[in-house]
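quick one, fold the following:
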Amino acid sequence: MKKQIADFLIVGGGVIGISVARSLSHKYPQAIIKLLEKEKEVSQHTSGRNSGVLHAGFYYSTESLKAKFCKEGNVRWTEYCDEFKLPIRKCGKLVVPKNQGEVEYMHDLFKQGMKNNVPLHMITAEEAKKIDSNVRGYGKEFIWSPITSTVDTKALLKFMVQLIDRFQLQFRDETHDKNPNFEILRSNEFKQPKSKDTPNVLLTQNGDQIHYKYLINAAGQQALNIAQEYGFGKDLDYFPIKGIYSISDRPLDHIYKTLVYPVPLKGAYFLGVHSTITVDGYLKVGPTVSPAFSWENYHGFQNLKFNELYRIIKNYCHLLVSDQRKLIWTFITEEMPKHSIKRLVNDVSKIHFIGPEEQKAFKSFYRPGIRAQLINKKSMKMHNDFILEFGDNQLHILNIVSPGFTCALPVADYIVDQIALKLDK
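The predicted structure follows:
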C-alpha cells in the first residue's frame, strides 16, 4: 500500500478534467494536482468520441451555463489551435430549413443567437450556394455561423496534457516513485474508505491511498455514480444516449466546404442529422440517436453491466408512462430506421446533397459516442444544462453534454474561481 498526497484530486481524464487541471496549475502553480483516470490514455470516452465541432452558442437559452460559456469557448479553442499550430478547420456552418414550418423557428434561433451575442448572419439561398454549392433547403434564406469550426478532439487533449506543469508531464502509472506537481494516476476502480475517520481519502484498485484536500469529480459517464456516493445528485438519474455517424472512406473537402445542419425540432434535445467536415477533409453524416444500455455500451452487447442495464430499462419504463413518452416513440419511429447507412446519407442529402458517386464513399459507421445525459427522477425530463454541485471540499460536475467540449476552457476557469472563493473563506 502506498500513500499519495494531493492538494487537488481530479477524477476523470476527459476534456473537463484536463481543462480543470490546466486552470488549477495556472491558479495554484505550487499545488500538487493529481488526475485519476481508469484508461491507459486520456479522452477515451465522450471527449474523444464527440462530433469535433466547436459550436458558436446560438441554440441555448441566454441564462444557461451553455450560453454563458459557448461563444467564449469557441474563441479560446480557436486561439489555442492557432497559437500552437494544431489542426482546425474554420469552415463555418449553415442551418437550413426543410419546410415552411421550420422557417419560423429558424428565425427564432437567429434571434436567440443575437441575444447570446453570437456572430450570426441571415443570408440568401444564393449566398449559401457560394459557400457550398451542394446546400439544399426550403425558402430564400438560411442561417450562417462563421465561427463554427471542427477540431481533432483527441489530438487536442493529448497536446494539452503535454503542456500542463511546465511542459514536463509524462503519463505515469501508479508505481511511479516521484511526486511531481501534476501527475496522472491509473486505476480502473476506486472507493472511499469504510472508516469515517479518513473522509478525504480515496482507495485505488491496488489498495493505495490518495489523501486530498479538494476532490473534483469530472468523470463523465461515471460522474453521477461518484456524486451519489457522496450524497449529491439524489434527484438525478442516467439516460445515456448513443450517437453514431457514418464517415466517408476518402476526403471529400474538394466538394463539401461547410457544415450543414437542419433546423432542429422546437423544444428538441438534439440538433438533428447533419453533415460535418473533419479537420482532415472527410465527411461525416449523422448522428443516429438511440438508447445505450450501459454507460460504455458502444457496440451490441459490449460493456453491458446488469446493474446499469436494469437502471436504464427502469427509466425507460417510467418514461413510457410519463408525459415524456413521446421521446420513446421518436426513438422507435424516427431514429431507429437511421441505423442504415443508406437512410442516414439520404436524410443528410436533403440539406447537403450527396451525389451517387459520393454516396459510395459511405461504407461503414464511425466510432460511436455516448451522451452523458441526466434526467430528473420525478419529472422524467432531461436536464438541458450543465450541473455543478459544490460541497465543502468537493465539486461534482454533471450533465456535461453538448456543447461541453466547446465550453470546457471557460467552464474550467469558472470552476477554479469558484473553488478559490470557497477556499479563501
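
from here on, just use CA atoms for contacts and neighbour counts.
OK.

where along the stretch 251-400 of the chain do the strands fall?
In the stretch 251-400 of the chain, the strands defined using DSSP state E, counting those that start in this stretch lie at 259-262, 274-277, 283-286, 290-291, 362-365, 369-371, 374-376, 387-390, 394-398.

oh, I was asking about the stretch 51-200 of the chain
Here the stretch 51-200 of the chain has its strands, by DSSP E, counting those that start in this stretch, at 53-54, 88-89, 93-96, 121-124, 141-145, 149-151, 182-186, 190-191.

before we move on, back to that, reformat the strands of the stretch 251-400 of the chain as JSON lines; add mean neighbour count.
As requested, these are exported to JSON lines (neighbours: other Cα atoms under 10 Å):
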{"stretch": "strand 259-262", "mean neighbour count": "24"}
{"stretch": "strand 274-277", "mean neighbour count": "27"}
{"stretch": "strand 283-286", "mean neighbour count": "26"}
{"stretch": "strand 290-291", "mean neighbour count": "20"}
{"stretch": "strand 362-365", "mean neighbour count": "16"}
{"stretch": "strand 369-371", "mean neighbour count": "25"}
{"stretch": "strand 374-376", "mean neighbour count": "21"}
{"stretch": "strand 387-390", "mean neighbour count": "15"}
{"stretch": "strand 394-398", "mean neighbour count": "22"}
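
for the ones you listed, give me a markdown table that also has distance to residue 414.
Listed next are the strands of the stretch 251-400 of the chain as a markdown table, based on distance: least, Cα to Cα, whole Å:
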| stretch | distance to residue 414 |
| --- | --- |
| strand 259-262 | 30 |
| strand 274-277 | 30 |
| strand 283-286 | 32 |
| strand 290-291 | 32 |
| strand 362-365 | 37 |
| strand 369-371 | 23 |
| strand 374-376 | 22 |
| strand 387-390 | 11 |
| strand 394-398 | 12 |
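
now the second one, please; I'll put the structures next to each other:
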Amino acid sequence: MYDYVIIGGGIVGLSTGYALMQKYPGAKLAILEKENTLAFHQTGHNSGVIHSGIYYKPGSLKAKLSREGGQLLRDFCDTHEISYEMCGKVIVATEQEELPLLDNLYKRGLENGLDVSLIGPDQLKEIEPHAYGIGAIHVKAAGIVNYKQVANVLAREIQERGGEVFLGTKVEAIAENNEGLQIDCTHHTFHSRYLINCAGLHCDRIAAAQGLQTGMKIVPFRGEYYELKPEKHHLVKHLIYPVPNPNFPFLGVHFTRMIDGHVHAGPNAVLSLKREGYHKTDFVLRDFAEVMTYPAFWKIASQNLGEGMKEIIRSLSKKVFVKSLQRLIPEVREEDLVQSENGVRAQALTRDGKLVDDFFIVTNQRSTHILNAPSPAATASIAIGRSICADIPGPDEI
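I've put the predicted structure just below:
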C-alpha cells in the first residue's frame, strides 16, 4: 500500500512528488508514467521559456505561482547545476491600435510586481537590433531553460528520497474503497491511500475514471513550430513576442532562443485531432469524436471563428506563417526557416463553453486532480507542487 500515487511523469507530477518527499520524508510514493520516458509530452515539447507572469490576471494562481515558481525553479537549477539564462524578453507593438493593449499589459505587469519598462523603437533596437516595433515592454524576469533536464533531476531527487517511478505504466481503471484506491495499470495493480492526478492531456479521463464530475473536458491544441537555420540565429538575441489578443488564449507566433542556441519561431495553434497529435495527419477517432460531440467546443469555436481561421491558414501556408513573423523581424524569409518539433497543449474547456484561463485544481477526500495546467505550468511547477502539498494530508492523517 502506497501513501501517495501520482499519475503522470511530466514536470508537474514530478514537482508534486518532489514536494511530497520533502514535506513527508519516508512517505511511500509511486509515480506512474504511461510512456517509456519521463516528461515525454507537454514538458518534453516545451519552448523552454521561464515566464515572468506578466500576462496573467493579478491575484490568479497563474500570476502568483509563475512568479513564485520562477524563483524556486532558478534556485533548483542553481542547486543542481542546471543551465539556465535570464535573458529577458520584449513584447512588441507593431501597429498603432496595439499601443493601448501594450499599455494595459504594462500596467498588469506592475500590478503583478514585475520589473518591467515601456520602451520606444530606439531602445528596442538596442535589445533586439533586427526587431521592428513602434513600442515595446522590456520584461527582465524572463529566461530560458531545458525543462526535460529539470524533470529528470526532479525524478532523481524523488528516487534518492525513496520514491518510486514506474515507466510504461498506463492507468486503465480506478476503484475506491474504505482502505483507499485501487489503480489498475497495464502490467500491475497499485493500492494507495491518496491519488494525485497530473495526467496532463488525459487528466479529465483520469478524473472520470475515479467517478468525478468535473464540468470540463480537455481539448488538445497543436502548437506548430519552425526554427531558424543556424546562419540566421543572429536575428534573435533574446525572446521576442507580439502583443497578444486579450480575447484569445494563445500568445501569438513569437521568437524563442533556446538554451541550446536554437531559435524557434511559433507556435501556430490549431485543434489537434488526437490528444497526442504532434503531426497534421495524426488522428484518433475517440479523441476527435469527443471534441466534435462536445457542445461547448462549438460555442467557443463560433466565438473565435476569425482567429481560428487565421491559425488554420497559417498552418496550411508557410508563406502566411512567415508574414506573421515578419511583423516582428522584417528580415526573415521563407528559406530561413525549417520545420521543428510541434507540441500539444492540454486546454480545459468547461461545459458552458469557456476556456479555463487559470490553473484548475479539484480535490476530494482521497484525491487531488490538476485539470488545467498549460503554460506557464512548467515555470510554476515547483510552486504548483508545493501549493498542492499544502492541502494534502500526511500519511498518518489519510
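
what's the TM-score for these two chains?
Once superposed, chain against chain, the TM-score is 0.93 (TM-score structural alignment, normalised by the length of structure 2); 397 aligned residues with a Cα RMSD of 2.2 Å.

got CSV for the strands of the stretch 51-200 of structure 1, with mean neighbour count too?
Listed next are the strands of the stretch 51-200 of structure 1 as CSV, based on neighbours: other Cα under 10 Å:
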stretch, mean neighbour count
strand 53-54, 26
strand 88-89, 22
strand 93-96, 26
strand 121-124, 15
strand 141-145, 24
strand 149-151, 24
strand 182-186, 23
strand 190-191, 16
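
for residue 133 of structure 1, which of these is the nearest?
Closest approach to residue 133 of structure 1 among the strands of the stretch 51-200 of structure 1 is made by strand 93-96 (12.0 Å; Cα to Cα).

how big is the offset of that closest one relative to structure 2?
Its aligned residues in structure 2 lie a mean 0.6 Å from strand 93-96 of structure 1 after superposition (mean Cα distance after the TM-score superposition for structure 1).

can you check stretch 408-423 of structure 1 too?
In the superposition against structure 2, stretch 408-423 of structure 1 averages 2.3 Å from its aligned positions (mean Cα distance after the TM-score superposition for structure 1).

burial count for residue 92 of structure 1?
Residue 92 of structure 1: 21 surrounding residues under other Cα atoms under 10 Å.

corresponding residue for it in structure 2?
Using TM-score structural alignment, the equivalent of residue 92 of structure 1 in structure 2 is residue 88.

likewise residue 314 of structure 1?
Looks like residue 314 of structure 1 aligns to residue 293 there (TM-score structural alignment).

give the burial count for that match, as a bare number.
Neighbours of residue 293 of structure 2 using other Cα under 10 Å come to 10.

residue 246 of structure 1 contacts residue 342, doesn't it?
No. Counting by Cα atoms under 8 Å, residue 342 is not a contact partner of residue 246 of structure 1; they are 9.8 Å apart.

who's more crowded, the two?
Neighbours were counted for residue 246 of structure 1 and for residue 342 using other Cα under 10 Å; residue 246 has more, 26 against 14.

circling back to that earlier point, mind putting the strands of the stretch 51-200 of structure 1 into JSON lines with distance to residue 33 of structure 1?
Formatted as JSON lines, these follow (distance: least, Cα to Cα, whole Å):
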{"stretch": "strand 53-54", "distance to residue 33 of structure 1": "28"}
{"stretch": "strand 88-89", "distance to residue 33 of structure 1": "30"}
{"stretch": "strand 93-96", "distance to residue 33 of structure 1": "38"}
{"stretch": "strand 121-124", "distance to residue 33 of structure 1": "43"}
{"stretch": "strand 141-145", "distance to residue 33 of structure 1": "38"}
{"stretch": "strand 149-151", "distance to residue 33 of structure 1": "27"}
{"stretch": "strand 182-186", "distance to residue 33 of structure 1": "5"}
{"stretch": "strand 190-191", "distance to residue 33 of structure 1": "17"}
